[in-house]
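A.B. asks: Have a look; sequence and predicted model below, questions after that.
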Amino acid sequence: MTWKTLRRASDIPFLIVGTSLTAYIGFAAFGFIRNSSEHYSNFILGIVLMTGFLAIRNLCDERLGIPDPETGRQRPRKPLFWPRLVFAFVALAMSSVAMTYVRYNAVHLETTQPFFGRTDMIFGWLMTISILMLTLIHWGWLLTSVVSIAIAYFFFGHMIQNPLFITPKYSAEFIMNYIGLGTNQGFYYLAQVAADSIYFLIIYAAILLGVGMLDMVLELGKATGRKVPGGAAGPALIGSGIVSSIMGQAVSNVVLTGRLTVPMMVRYGYRRPMAGAIEATASTAGQIMPPILGLAAFIIAGFLNRPYIDVALSAMLPGLLYLVGVGIAIFVYAKRNELPRLTAKLDAGMIWRLLPTFVLSFGVVLWLLLGYRSPAIAGLWGIVVALGLCVFQGKYRPSLRKLYGAVSEGFLLVAILSLLLIAIGPLGQVMLTTNLSGRLGSVLVEYLPDNQLLLLLGAMVVSLILGMGLPTPVAYIIVALALVPFMQQIGVPALQAHFFVFYFAVFSTLSPPVAVSVLAAAKLANSSFLQTAGESLKIAMTTFIIPFAFVYSPELMAFPNLTWHVVPALFQVLLIQWSVSVAAYGHVFRNLARWERGAMGIAALCGFLGMTDQGDWFLASQLVLATAIVVIAFATRESGPSELQS
């Protein structure tokens, strides 16, 4: 058998299972299939089949030298090819057999839990091991290790002597029930979110890319970039921000849009590390902007028992403040370095032809979500509208081959992301069942100082550390279960507490030493990782204040029910963001001297302390310092400090 034949033999069943599962979830969305243990067992069976076939297909692509569809680059030849191929076949076979057994015995397993027989336990172990194998293939050793350690802790936690971590001694049947064999815990913990909420929204996002949304939003970015200094960053900020808000994944978005935006910025005078940093920070915006929020909005809604759309709308103002903060930093950098406006040719026809497809389909999705219809229904109708309107795009109408590729890419994305949510279920289940999260919160309250700002700074550091190198939903679940109970004990409302730790779990993708988004952007920019990470942190300093802002000013999360009380809070945040940018890049009317930048940094710090209720005189100090620097810079704009002084 040739590699092409094997690839076809894995690709065809992948597409068949994907099509069948999509039709099945569609019928379930309209109420033709009852949500039950059998229903979610069917879903997990479909996902393990798709990811198993996908693992084999990817290895065939590696052997054939077929480029990765996400990066456009040829897959590197990794060592141990034959063991990895055998591993993929074993994972596919084990997961298929185990989940088939669980599916056809779902009612029996649900009604007899946790009193499982020996055969049930054998297939429970096969299910657990095979899902971990698929997770290792698609998500790497770090996530697999975290989930495996959590499961091992469930079994052996009673042997730990430390009173903080010790657990009761549970029977193997009890543990296997909570890992997933009981069909409503563990691996099923977030499978419901994947099946009922994200499935059609992810496919809708892939369809939008297939009908040309990426090219259209990049052209929108060009249109903006022709009007402002340093406009070459416009396609990255606007294009990456919009695309990532639909995709919800920072690293994949860096690769998707950065191939086009980073070279453009370099051509227009941006230093390579800065070009990579702009793309990384702009792509990260998608994880905190509605509607997807890196999948975390659905999990937050589940934790809070609130409608998804309410949670997503709460994130609107903080998400916009993030983009504005990044934009301010880019503008100040561009003025300091006298970067030109963008002069690249603009395809206005593309914008006018493709904009209705995006606006109308997205409008339908938003209207249905605002009407509290299920995300599955909203995503499904978004797909229908986008496909219906794309035929009227004239010369920009996508070919059938391109639409086929978009559907295939949608199946790939939804399979991989659903596997992620399935795999991390036991992690959350262990922390809840053993009450580890509650005990951690009690310890933090006991040992940390009795000052809310210092406690929040401690929570920020812990969130950044726990989120390193992990996918956003995983990082969020870990920090939420570990820290939200503690934050609620110190008086932070539940919604703000969840979003606080979520934001810093997201920011961990920009923070060394791991900084996966920065690493991807540095490769595209052909620049040093540390230099790119440094520039990313300088830009991100304008956004690190946002979680503190909505904790101390909850009205920032009251969208769309806003009052005039939100205006002072917005002004405070914007003033601090501007002060931070001026201090970091040293320009206002002219390039600033070091002492002027230092004074502006002190002004930003005073603003932050005033915003966090440490005293009104801090706010007054910020206004006085910032105003003084602006007046001095304006008065001496023609005879400012020499380049050596600045």
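C.D. replies: Structure received. Numbering: from 1, shown residues only.

A.B. asks: rest of the way, CA atoms for contacts and neighbours
C.D. replies: Noted.

A.B. asks: How about Arg637, nearest residue that isn't a chain neighbour?
C.D. replies: Arg590 (5.4 Å; C-alpha to C-alpha, 6 or more residues apart in numbering).

A.B. asks: so how many other residues sit close to the one you found?
C.D. replies: Arg590: 19 surrounding residues under other C-alpha atoms under 10 Å.

A.B. asks: I figured it hits Ala633, correct?
C.D. replies: Yes: between Arg590 and Ala633 a contact is recorded at 6.4 Å, counting by C-alpha atoms under 8 Å.

A.B. asks: what sits against the residue nearest to Arg637?
C.D. replies: Neighbouring residues of Arg590 by C-alpha atoms under 8 Å, 6 or more residues apart in numbering: 336, 633-634, 637-638, 640.

A.B. asks: this is the comparison structure:
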Amino acid sequence: MKEKLEFQEAEIDQSELLEKYDTEARFRKLDRNTIPGLIVFIVCVGLSLFHLYTAWQGALVTLMQRAVHTSIILALVFILYPFSSKSRKDRPTVLDWGFSILSLALGAYIVFGYNSIVLRAGMPNQTDVILGLLAIITVLEGARRIVGKEIVILALIFLAYAYLGPKLPGMMAHRGYNIKQIAEYMYLSTEGIFGIAIGVSSSYIFLFILFGSFLQSSGMGQFFNDLSMAIAGSTKGGPAKVAVVSSGFLGSINGSAVANVVTTGAFTIPLMKKIGYEDEFAGAVEAAASCGGQILPPVMGAAAFIMAEYLGIPYIKIAISAIIPALLYYLGVIVMIHLRASKNGLEGLPKSQLPKVSEVLKERGFLLVPLIVLVYMLVSGKTPIYAAFFSILMTIGLQVVVRIAKKETKGLFMDIVNSLESGARTALGVAMSCAVVGIIIGVATLTGFGLKLAGAILFLGNGVLILTLFFTMIACIVLGMGLPSIPAYIITATMAAPALAKMGVPPLVSHMFVFYFGMLANLTPPVALAAFAGAGIAGGNPAKTGFQAVKLALAGFVVPYIFAFSPALLMVDASPLIIAIAAVTAVIGVVSLGAAVEGYMLEKLNAVYRIGLFASSVLLMIPGVPTDIIGLLIFLGIVTAQKVTKGKLVEA
């Protein structure tokens, strides 16, 4: 599509920003004409083909499948990611090659010695213990390079906790485990490094990341941008709404809030600044929208697959349950954007500069077909593995047909191969997060730490659900600080969700609650990586951008409390009528909350009206007919009063 937008945009070095805020972007740019570059290319393509083959023919034995997946991922990490910022960027060092070969050896030991390992389960020999210790060191070092030091420090604290158990005071004490026991548990079982998290990574997550890679190479990112511009670009505060729509779509597929902020924000943030939004607000809009993609079906940034595995329920049930809360989150962001635009008189972009919906759909609408088919297959009961595999094949097939029809077949085969490589590269960070989190969760399971933390939360909550929810929220934000959404969810689900379960909160509700707050840790200062990335593009103050992002995402902090008290919002054990009432009252509550926070509805709100709208939002979010009626009456009363004062309704 011919670009119609004409605006001056400051030069933004996306790679530099990504490297600053996202450790996954700090990789070596190896040329394929060099031996290291060629090795990485071949191994990445081979890894993607391995996962496609096992999706088609069936996975290997559990421990073997996870070992192959993890060892190859680790080997790639050590070649691509330098030891430090001072290390060579043009080629791997001897240390890197050593770690890479060791990673492959650790996987090969399990694959080729699997029968012997099973026969001596619980009685490890000296080789098992040595390799187990090396596996722990290797995973920690690989995670440090690609995920960051925060999660490695947390893993080291947990390993020390497992070893020092008898020497710890009070309720923190436990029987303690020696090095031999820890090494075997972490390396030769499906509870440590090769636990549920890496299991989901080696089955569902890799395939969905590969699916996203093929969509991206087909032009999905540009399609979402163009479609969003066509739909919302001309409305009040249009570019900000474009950021919300496009980042929501893209964030659901790629699962990385920081990467989403940088890629989409490079286009949307300058547009927001051009029509009059402040630097901090523009960066915050992109951060809030990008983070929200991880709670938006159908893909939900891949964390939903881990949730499905933990809870033992079909993935599609989680995706369906997440729809209303996710839409409420985005409604809250859009309401505040619209009200800010109305208050400051910010208009959208001229329609003459925007693409038309029909043109966008005509050119790239075929990209929606694989997504529609994916959702249909999941709804019809197909497994996520089958659905992802079939959707990947369909995406490739469509790409081939469209390129042939347009007579643009030059380089088609290499584009497909490049997507295989790109998918494997993108999966490295997620897989390493899952591997190192396996250590943390393994210790929590081995020592009972998760139950102790749940007990502490229950003690602080003193049997009152709202207090228990509050302390669970704090625990999730602290545990998820500086972590990607997937490890943040896994940790909080293991250590914080049990507290809610003991209070009688349904499992799906408790897991969704901790998932939301683990995700929101990306926005919450002092460590708000997504907001900091947005500030880097907008040129705003990082701290102020973080607080603006929290303000915009306020609905995300409230909605989990709503569905904790009213599971109908998650469509759990409720009739269609009850679900509809819960959704409608929540929508009005979110609008009321946005107006109260922004200080504007049909016109500027005075302090009394703002307090009234805040009270209305709280009442509408509390389940129960009496509170709903009172909250609705307050809301309608203030709207009517403003309408009389203003004399007319504000334009939608």
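C.D. replies: Looks like it arrived, so ask away. What you see is a predicted model, and the numbers here were worked out from it, not measured in a lab.

A.B. asks: which residue lines up with Val146 of structure 1 in structure 2?
C.D. replies: Using TM-score structural alignment, the partner of Val146 of structure 1 in structure 2 is Leu154.

A.B. asks: what's the counterpart of Leu432 of structure 1 in structure 2?
C.D. replies: When structure 2 is aligned by TM-score structural alignment, Leu432 of structure 1 is paired with Thr445.

A.B. asks: so what corresponds to Tyr81 of structure 2 in structure 1?
C.D. replies: By TM-score structural alignment, Tyr81 of structure 2 lines up with Ala55.

A.B. asks: Am I right that that match sits in a helix?
C.D. replies: Yes: counting by DSSP: H, G, I helix; E, B strand; the rest coil, Ala55 of structure 1 falls inside a helix.

A.B. asks: Contacts only, for the closest residue to it other than its chain neighbours.
C.D. replies: Among residues not flanking Ala55 of structure 1 along the chain, Ala88 sits closest, at 6.1 Å (C-alpha to C-alpha, 6+ apart). Contacts of Ala88 of structure 1 were listed using C-alpha under 8 Å, 6+ apart, and they are 52, 55-56, 134, 137.

A.B. asks: How many neighbouring residues does Arg175 of structure 2 have?
C.D. replies: Taking other C-alpha under 10 Å as the criterion, the count of residues near Arg175 of structure 2 is 11.

A.B. asks: for Ala23 of structure 1, same thing?
C.D. replies: Under the criterion other C-alpha under 10 Å, the count of neighbours that Ala23 of structure 1 has is 12.

A.B. asks: Now the helix or strand harbouring Gly610 of structure 1: buried residues?
C.D. replies: Assigned by DSSP states H and E, Gly610 of structure 1 falls within helix 594-611. Buried residues in helix 594-611 of structure 1, counted by 16 or more other C-alpha atoms under 10 Å: 596-611.

A.B. asks: Report the distance from the helix or strand that that helix is followed by to the chain centre.
C.D. replies: Going down the chain from helix 594-611 of structure 1, the next helix or strand is helix 616-635, by DSSP H and E. Centre-to-centre, helix 616-635 of structure 1 and its host chain are 37 Å apart (C-alpha atoms, centre = their mean, to the nearest Å).

A.B. asks: element containing the aligned residue in structure 1 for Gly589 of structure 2?
C.D. replies: Aligned by TM-score structural alignment, Gly589 of structure 2 pairs with Ile576 of structure 1. Element membership for Ile576 of structure 1 (DSSP H and E) is helix 566-585.

A.B. asks: To what extent does that helix diverge from structure 2 after superposition?
C.D. replies: Superposing on structure 2 and averaging over aligned pairs (mean C-alpha distance after the TM-score superposition for structure 1), helix 566-585 of structure 1 comes out at 1.3 Å.

A.B. asks: who touches that helix?
C.D. replies: Residues outside helix 566-585 of structure 1 that contact it (C-alpha under 8 Å, 6+ apart): 321, 325, 328-329, 332-333, 336, 538-539, 541-543, 545-546, 549, 553, 555-556, 588, 596-601, 603-604, 607-608, 611, 626.

A.B. asks: Phe27 of structure 1: neighbour count?
C.D. replies: Neighbour tally, Phe27 of structure 1, other C-alpha under 10 Å: 13.

A.B. asks: and the aligned partner of it in structure 2, what element?
C.D. replies: When structure 2 is aligned by TM-score structural alignment, the residue opposite Phe27 of structure 1 is Tyr53. Assigned by DSSP H and E, Tyr53 of structure 2 belongs to helix 35-57.

A.B. asks: Quick one: map Leu368 of structure 2 onto structure 1.
C.D. replies: Here Leu368 of structure 2 is matched to Val359 in structure 1, going by TM-score structural alignment.

A.B. asks: Kind regards, and thank you for your time.
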